[in-house]
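Participant: Sequence and predicted structure are below.
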Amino acid sequence: MIVESLTVWITAKIATKAFGFLVETIISKDFVKDLVKDYAKDFFKSIFNNAVTAPFKREPLQKAEVMALAEFVQLMQEDLEYGGFSKDYIKNYTQSIKHFIDNPEVKQILGSAFKHDCQAIDTNKLQQIWRHQLNRSDDFNWKTIGKKYLQKVKEIILEVDELREILNSHNLQEIVNHTKETAGIIPQFDLEKYQEAIRERYGNLKLDNLDTTGYAYNELKLWKIFIAQNVKEANQVLPQVHELPKEHLRRLRESNQLEAEVEEEELERHKRVYFEQAIRSVLDIVNEKRTYKYIVILGDPGSGKSTLLQFLALNWANSPLDNVISLRIPLLIELRTYMRRREDKECHNFLEFFHKCSGAISHLNQHQLHEQLLAGRALVMFDGLDEVFDPGKREDVITDIHRFTNEYPNVQVIVTSRVIGYKAQRLRDAEFRHFILQDLEAEQIQDFIKCWHDLTFKDEADKLRKRERLERGIATSESIAELAGNPLLLTMMAILNRNQELPRDRAELYNQASRVLLHQWDVERALIEDKRLDPKTIDYKDKQGMLRQVAYDMQTSEKGLAGNLISASDLEKILTDYLKTIEFDKPREAAKVMINQLRTRNFMLCFLGADYYAFVHRTFLEYFCAWEFVWQFEKTRSLTIEGLKSEVFGKHWQDETWHEVLQLIVGMIEPKFAGEIIEYLIKLDGEEEDFINLFLAVKCLVEVRNRSVIASTADKLVKELKDRAIADNDEDVRRAAVEALVSNFKDDPDTLPWLKDRAIADNNEDVRCAAVQALASNFKDDPDTLPWLKDRAIADNN
C-alpha cells in the first residue's frame, strides 16, 4: 500500500515538474519499491544516527529522497545536454546513472544536503565514484551540478511540510547536543555506533593508491584477507643490527669502516641475541596481555603495522553486540591526526581526542571511557609514532603515552613505528617490549594469494589460472620473491597479476611499487617543516629520476652493480645536480633532506655506516639502472641502438650480475629493438664462456611481450640451441641447451618431438636424462607422456 501511494505521488510530481526521459526511465515503480525497503536509511545516514522507524516519519523522508534523486538525475541530463550530447547518446548513460544513484555512498552524500547548515556536498567524492567504481569517463561539471542540487533540496524542504518538521526537530536536538558538548559532556557511549564506525573506517582494504584502474574490490574485507605475521623480540633497536644488509655489514667490518657507536663485540652480541630469538605470531604476543602489557611493533613501510591494529579493532567491531560488553574496547588513535588536533588546541589528551575531536573514529563519552580504562576493559593502540615528524613533538607524544600508562595501569597498550629513526630508550624505560615484524614466509604468501583470489574472482577457471600464474612468478624470479615478503608489495603484485604476467612484466611491477613507495610517504612535508627550504613539491616522478641517476652512478663505479654502494658525498652531488635542473632553491640543503627521506620514509636507501649508502632492495637498484639506460635511449636520445648493443650488452654479457639489468632493458624497449639486441647476442662468440651469450639471449627473448614481431630472430635462437644440444662437446652446455629449449619454447610444435628424439637417440646419458626430466615436468598433461615414460624406464640402458 505504501509503495502504491508513494508511486502515485511521485508519478504526479514527475508529471508536473516536466522532468526529462532519464528521470522517467530511472525513477520507475520498481525503483520506488526498492527504495521503500530501506526507508531512506542510506540517504539520511549522515543526518540521523539511527534508522527512522516511526511510520509517520518514513513517508516524508521517502518522498524527499525520491524527489531529490529525480532532481539530481535531471541535473545530470541537463549537464550532458549543455555539453552538446544528443538524446540518443545520453540514453547510453541510463544504466550507469541508475547504478550511481543506487550506491550507498552517493545516497549519503546527496542526503547530506538536507542538513540545516549544509553549504556544499562532496562533489569530489561523487566524481571519484563515477570515474573509478563505474569506470566511466568524466563528462560532468560536478561542482555546477552540486550547487544547483543544493538549491533544489531547499525547494523540496519547503514543499514537504512533514519533512520540515522532522528536520527542524532533529536540528533542535543537534543544538542541545552541541551545548552539552561545549560543557564537556557528550551524552552517548553508543558501542553499536562505534562498531559501525570502525567497520566503515577500516573494513575495506585501502587500495586507491595501489590500483588506479577503478577495478572494484567490494569483497576484499580486511578481516577476511589479513595474514598474521611473525615477530622477533628486539632487546636493543640498533640501526647497525636492523638496517644493514648482511653483505655490507661484513664488507664494512672487514675493512674497519664500521661506525664506532657501539663496540664491535657488543654489536655482535646484540646481533646474536636478535637473530637467535624465537619467531612467534604477532597475534600470540598481543593475546598474552598479562605478559606483554606494553608493546611496540616495529616494521618497514608497507610491512603491515597499521593493518594489524585495524584488524584488532575490526575483530571487536564484528563481534555480536551482546558479547561486546564483556570484551576489551579497542581505541585506535592515529598519532599524526592526534597531534594536529592537539596543536590546534582541540584537545589536551587522548580521552578528550576521543570525546570530541573530528579526527576520532567516533565520539565516546570520556567519563564512561575513563571508567572502562580504569577497569582495564580496553585495548589502546597508538599508530604511527614515526608519522610525527618533528622530534620535539614526537617526544611530547611519548610523554603523553607514558603518562597514559601511569594513569591506566591495567590497560594493554600497543605502539607502532618504523624501525629506521626510532629511538627505543624512553618507551623501554616505560616497560614497553619491542617486537619487529618479519617478512611474510612462503606459506603465508601462499595463504594470502589463495585468499585474495578466492575473494576477487568468481570464475573458477580464471581464479585458478591467475593464482597459479602469480605463484609461479614469485617462485621463478628471485627479484620478485625478494619483494613478496612485504605485504604492501605483495598486494600490488596481486593487483597487477590480474592483467599482467609476472615475471615477464615485472618492470611494470617495479615501476608501480616505486611509485607507491615514493609517493605514499612524500617528502613535501619535510621540506615545508624545514624553514630554510623552498616548499616546492618534489613528486614521485622526480624521485624516480633521481634514483635512476643514483643507480646509474653505482653501475659505472669500479665495483659496478655487485657493489650496491655509494658514498654520501656522491649521493648528495647527484641529488643536488638533479634539483638544479628543476630550478630548486637551495638544492644542496634540499638534497640532504631528500637523502634522509629516501632512507627513513620511502624505503629505498639504507645507511651502511662509514658514510656509505645502498639500495634496501637490490631489485630496485637493477630496475632503476635498467630504466636509466632506457631513458637515455628513448627520451634523451643520448644512447643509440648501436651504443646500447656495444656499450651496454657488449661490455657486460659475460657478467651474470648484470643479466637481470640487461633482461629488464630488453623488456622495456620496443620489440624491434629488442630483436636487434638478441641478434647481437646470438652472433657473439661465447664458446669460451660456455655459450652464456645464447642463454642470455633466451632470457631476453622471454621478456619480449610480442614475439611475433621478431619471429625470425626467435627461429635463429632455437636453431642455435638445438645445435648446441646435439653437437657441443661440453655435456653441461648440452644439458643447459635442452632445458632452455623446453622451458622457453614449450608451445613450439617442433619442441616435443625433438625432445623425445633427444631422450632416445642422444649418445650422452646426461643429455638423455635432462630430456626425460624436461619432458616429465613440462608435458605432464599430455596423455602420451606417461606411457612414453614407462617405455623409457624399461628400454633405456641407463
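Facilitator: Looks like it arrived, so ask away. All figures in this text were calculated on a predicted structure; none of them were measured in a lab.
Participant: Please count neighbours and contacts with C-alpha atoms only from this point.
Facilitator: Noted.
Participant: quick one, helices of the stretch 151-300 of the chain?
Facilitator: Taking DSSP state H, counting those that start in this stretch, the helices of the stretch 151-300 of the chain run over residues 161-182, 191-202, 222-225, 239-242, 246-254, 264-275, 282-287.
Participant: Structure two is appended below for comparative analysis:
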Amino acid sequence: MTQPSPNPQTSFIEQIKKLVQDTLLSWGLPGAGVGLTVHFGLQGNWGGAIVSLLGTAILTFLLKFFTKLDPRLDALAEWSVSQVEQFALLLWWSVTGQFQGKYYQTLIYRLRDFRVQGLKTKGSFSLDLQKVFVPLRVAPESADRVPSDLIQTLIQARENNKLGIWDFLAVLPQQPSFRRMVILGPPGSGKSTLLEHLALSYAQNSRQPTHQRVPRLIPILLYLRDVQEAIATDSPPTLAALMDQQESLQELRRSPHWFETRLKQGRCLVMLDGLDEVADPHRRQQVSQWCDRQIQRYPTTPFILTSRPFGYRSAPLMQVGMLLEILPFDLKQMQQFIQNWYLQNEIMRGLGRDDRGVRHHAEQQSRDLIKRIQYSPAIAAMALNPLLLTMIATVHCYRGALPGRRVELYAEICDVLLGRRQEAKGLPDKLTALQKRSVLQVLALNRMRKESSDFTLLQGSLLIQKKLVAVAGDRVSPEEFLRQVENISGLLLEKESGKYAFAHKSFQEYLASAQIKESQQELLLARHIDNPWWEETTRLYAAQSDASYLIWTALQKGTVETLTLAYDCLEESLSVEDGKVRKELEERLEQGLEAIDPAIFKLAAEVKLQRRLHKLLRIDDRTEIDMGYVSCAEYQLFVDEKRLSGENYQPQYWTGDRFPPGTANQAIVGVRASDAKAFCEWLTQHSSTLGETYLEGEAAVFMGEFRFRLPTLDEVQQHSGAVSISCWCWDGDRVVTHGIKSRDLWYDQKRDPQRTDKIPAWDGIRIVRYIC
C-alpha cells in the first residue's frame, strides 16, 4: 500500500519550526524566552507574551552584562575575600580584648612584609610575607630527645617531607619538654622568617588548618640583637618588663602586669631570634643566661630560640628541651617559593590586581626561572637556601641575569653576604664587602691550585695574612677574619672540627676566577685546560673576559673534554675577539659530525653527547631528563661500538652502516624498544663516572653513582620535548611510545632485515639520568 503524499504546506511549516527551534537552541536561554513568547502569541495569550518578552529582554541584558563583567570577576572575588578577611580580623581582635587586638595589629603592621636585608637589587614593592612563605622542614638534631611515643609519628611526617614547626607546637599539651625549643640553621635558612610567620599566624588567627590542635597562644617576638643592651646589665629586666618597655606598645593602654599575668599562665609563645647575632662572646653568654632565667620564671610558657650553630654552641641554654635543625629546601619547596614570590610580585606591580592575566604572567616568569635553575646544577645547589633563592629570584626578575651571566649573580650574592646584610641588620663591621672579597679571592685561588676545598684555621690564616694586612692593617687578625666570615656571612663553613671550606664549591670557583682576572693569570687556566678540577673556574673566567686564548688552547688539545669546555666558554664568554678561533671551533663540530674519517667523526659526536649530558633538566632531587632527542650522530657511537661485538642496532631504514648524509643533527627515529633500552644500558657504561655532589645540610643533589634509562610516560607527558615526535617510555612494566598511535607501529622482534614495507618513522629516544 502506497503512503499518502505529504502536504506541501505542512512540510514547509515543519521546516520553519525546525529552523526556529535550532536557532533558539543556539541562542540558549534568551532563545527559549523568545520561543515562549511566540508560543503565548500563537495561543492568543497576549498578557503572557508581553511578560515573557520583557523577561527575555532583561535576561538577555543580564547575560551580556555578565559577559562583559566576567574578566573583572576574579578581581571582584579577590576583593570580596580580602574584605571578609579584614572583617574576620576585626572580629577576632574584638573577641580577644581591646589591648590584645591592638597588640596583634601592631604585630601585623610590623611583620606583614617579606624582607631580605641587604639585597642591592630590590623589588619595587613590599610582598606579603604570609603569601610568599613556604613552610620549612625541621628535624630533631638527635632522636634521643624525642619521646618514644612520638618517634614513629615524627618519622612518618619527615618521610613525607611534612615535618614542620607546627607539628611540634601541636603536641605541646602532651609533651611539656617541647615548651623549650631551640632551632638551629645556617645563614639564610629562614630562621627569622619562620618566627615572623608564627607571630603573624597567631596575630591573624590563621594557623594552618591541618594543625587545629595547636594551642591558642599570644605571640611575643624579640630580636636579641635589639634588646641585648637592656639584657646585659647588672639588673636586667624580666621578659614581661622588657615587653612593657617596647616603644611600639607605649601608646596602647593595658592593665598593669598584662604580660606578666599571661606569661605566668602559660598563654604566650615567646620567640627569641638570633642568639648568634649578639656579636660579643661575653655578652652572648649573658643573653643566654637571661633566656634561661626567663624559662625558669615562666615554666608553663613555651619558648623558641633561634641561632646559627656556632652562636648556640658557644652559649647554649641549660633549659632546652628540644633541639631542631632547619632542613634545606627540596625541589618542591623551591618551586613553590618561586611561584609564590612571582605571583605576589606581579600582584603588587599591578597595584593589587589579581586576575587571570596577572597570574598567567607570574606563571610564565616563575616557570622560566625554575627551568633555568633546573638546568644549572651549581645554581640549583644554591637554591636550596631560602636567602640565596630569594636573591636568585630577585636578580632574575630585575636583571635577567640567569643563567648566562651567572657571574653577576655570584658577585651580588657575595656582596650581600659579605657586607650589606650586616649593614641592614645594624651589625658592626671593620671591613667593607669589597675588602673582604679581595682577601677571600686569594684563599679561593690557593685552594684551587691545591685541588682542595678544605683548610684548617692555621692554613687559612697563613694564606690570607699578607693580603689582609694590605687591606686592613692590624684592625683584624687572620683568625678573627675567617671566623667572622664563617659566623656572619656563611660563605665559609666549619665542616668538621678544625676543618673549613667554602659553603659551595661554586663560590670558591667564582672567587678564584675573579682573582685570576685581577692578577692577569690566564696562563694558569690554559695550563689546566684539560684538568676537570678547573673546568668551572675556566667557564666563569671566560664569562668575565675575552675567551679567545682559552678556546684556542682547547682546540690545540683537541680532546672530547677540552672541545666540550671550549664550546661552553664560547657560549658564556664576555667576548671572543679572535674571529678565526670562533670559526675553527664551530667548524670542528659541524663538519666533524658529517666526516667520513672515523676518528674525526667520533671526536665530534662524543663532544655533542657530552654537551647533551651537561644540559639535562633536573626534575627532582634524584632525577634529570633530556628535553631533546638523541641525534643520529650520537646513536651512531652506540651502533659502531656494538657492531665490534657482533651486535646490530642500526635502524633498518639506513641504507648502509651510517645514518643518511646530512642528518647527523637530526633525531634518531625508527628505533625498536629493545634498541632504545640497549642504548641506555650502553650510555650508563659509557659514562661510568660518579655524579657531581652538592651537599646542603642533609640534602644531596646528584650524589653518587648514576644510571640512564628511558623516561616514564608521566615524565614524558610532564616534560614534553622541543621536537614533535614520539619516543619510547616506560608505562608500568611495559615499554610504549608516546605521541603516536599503535596502528602506525610495527614490531620485528626477530630483526627481519627483508621487512621494509612499513617503517616506524617517529619513535625516537629520550634519556633520563637518575641516582642509584
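Facilitator: Arrived safely. Just so you know, these numbers come straight off a predicted model, no measurement behind them.
Participant: of all the helices of the stretch 151-300 of the first structure, which lies closest to residue 568 of the first structure?
Facilitator: For those, the distance to residue 568 of the first structure is smallest for helix 246-254, at 14.8 Å, taking C-alpha to C-alpha.
Participant: Would you mind pulling up the elements that the one helix or strand residue 565 of the second structure maps to packs against?
Facilitator: Using DSSP states H and E, residue 565 of the second structure falls within helix 560-572. Using 3 or more C-alpha pairs under 8 Å, 6 or more residues apart in numbering; DSSP states H and E, the elements in contact with helix 560-572 of the second structure are helix 535-542, helix 548-557, helix 579-593, helix 598-613.
Participant: So residue 348 of the first structure versus residue 339 of the first structure, what's the distance?
Facilitator: From residue 348 of the first structure across to residue 339 of the first structure, the span is 10 Å (C-alpha to C-alpha, to the nearest Å).
Participant: Kindly report the same for residue 696 of the first structure.
Facilitator: 54 Å.
Participant: One more: residue 267 of the first structure?
Facilitator: 35 Å.
Participant: Comparing these two, which residue is more hemmed in?
Facilitator: Shown here are residue 267 of the first structure and residue 339; by other C-alpha atoms under 10 Å, residue 339 has more neighbours (22 against 17).
Participant: returning to that earlier point: report the inter-axis angle for the helix holding residue 565 of the second structure versus helix 579-593.
Facilitator: 130 degrees (axes from the mean of the first three to the mean of the last three C-alpha atoms, to 10 degrees).
Participant: Can you pull out the residues in contact with helix 560-572 of the second structure?
Facilitator: For helix 560-572 of the second structure, the external contacting residues (C-alpha atoms under 8 Å, 6 or more residues apart in numbering) are 404-405, 529-530, 535, 538-539, 542-543, 547, 550-551, 554-555, 576, 582, 585, 603-604, 606-608, 610-611.
Participant: So residue 781 of the first structure lies in a strand, does it not?
Facilitator: No - counting by DSSP: H, G, I helix; E, B strand; the rest coil, residue 781 of the first structure falls outside a strand, being coil.
Participant: Using the three-state scheme, assign residue 629 of the second structure.
Facilitator: Secondary structure of residue 629 of the second structure, per three-state DSSP, is coil.
Participant: What number of residues are in the vicinity of it?
Facilitator: 22.
Participant: In contact with residue 603 of the second structure, which residues?
Facilitator: Here residue 603 of the second structure is in contact with 559-560, 592 (criterion: C-alpha under 8 Å, 6+ apart).
Participant: ok, the aligned partner of residue 217 of the second structure in the first structure - contacts?
Facilitator: Using TM-score structural alignment as the criterion, residue 217 of the second structure maps onto residue 328 of the first structure. Residues in contact with residue 328 of the first structure (C-alpha under 8 Å, 6+ apart) are 316, 376-379.
Participant: In the residues you listed, find the pair that's most separated.
Facilitator: Top of the distance list for these (C-alpha to C-alpha): 316 and 376, 15.6 Å.
Participant: between the two, who's got more neighbours?
Facilitator: Higher neighbour count among residue 316 of the first structure and residue 376: residue 316, with 19 against 16, using other C-alpha under 10 Å.
Participant: what's near enough to touch that one?
Facilitator: Contact analysis of residue 316 of the first structure by C-alpha under 8 Å, 6+ apart lists 195, 324, 327-330.
Participant: now do residue 251 of the first structure
Facilitator: Listed by C-alpha under 8 Å, 6+ apart, the contact set of residue 251 of the first structure is empty.
Participant: Tell me the residue in the second structure aligned with it.
Facilitator: So residue 251 of the first structure corresponds to nothing, using TM-score structural alignment.
Participant: now do residue 337 of the first structure
Facilitator: So, by TM-score structural alignment, residue 337 of the first structure is matched to residue 226.
Participant: and that match, what helix or strand is that in?
Facilitator: Counting by DSSP H and E, residue 226 of the second structure is part of helix 224-231.
Participant: Name all residues that make contact with the closest residue to residue 618 of the first structure other than its chain neighbours.
Facilitator: Leaving aside its chain neighbours, residue 618 of the first structure sits nearest to residue 564 (7.3 Å; criterion: C-alpha to C-alpha, 6 or more residues apart in numbering). Contact analysis of residue 564 of the first structure by C-alpha under 8 Å, 6+ apart lists 554, 614-615, 618, 621.
Participant: where does the equivalent of residue 564 of the first structure over in the second structure fall, helix, sheet strand or coil?
Facilitator: Under the alignment (TM-score structural alignment), residue 564 of the first structure maps onto residue 453 of the second structure. For residue 453 of the second structure, the secondary structure call by three-state DSSP comes out as coil.
Participant: list the contacts for the nearest residue in space to residue 72 of the first structure that is not next to it in sequence?
Facilitator: Nearest in space to residue 72 of the first structure, with sequence neighbours left out and distances taken as C-alpha to C-alpha, 6+ apart, is residue 149 at 6.2 Å. Residue 149 of the first structure makes contact with 71-72, 75 under the criterion C-alpha under 8 Å, 6+ apart.
Participant: Narrow the residues you listed to those in helices?
Facilitator: Among the contacts of residue 149 of the first structure, the members found in helices (DSSP state H) are 71-72, 75.
Participant: quick one, strands of the stretch 251-400 of the second structure?
Facilitator: Here the stretch 251-400 of the second structure has its strands, by DSSP state E, counting those that start in this stretch, at 268-273, 303-307, 322-326.
Participant: Trace the second one over to the first structure and give me the residue numbers.
Facilitator: Aligned by TM-score structural alignment, strand 303-307 of the second structure corresponds to residues 413-417 of the first structure.
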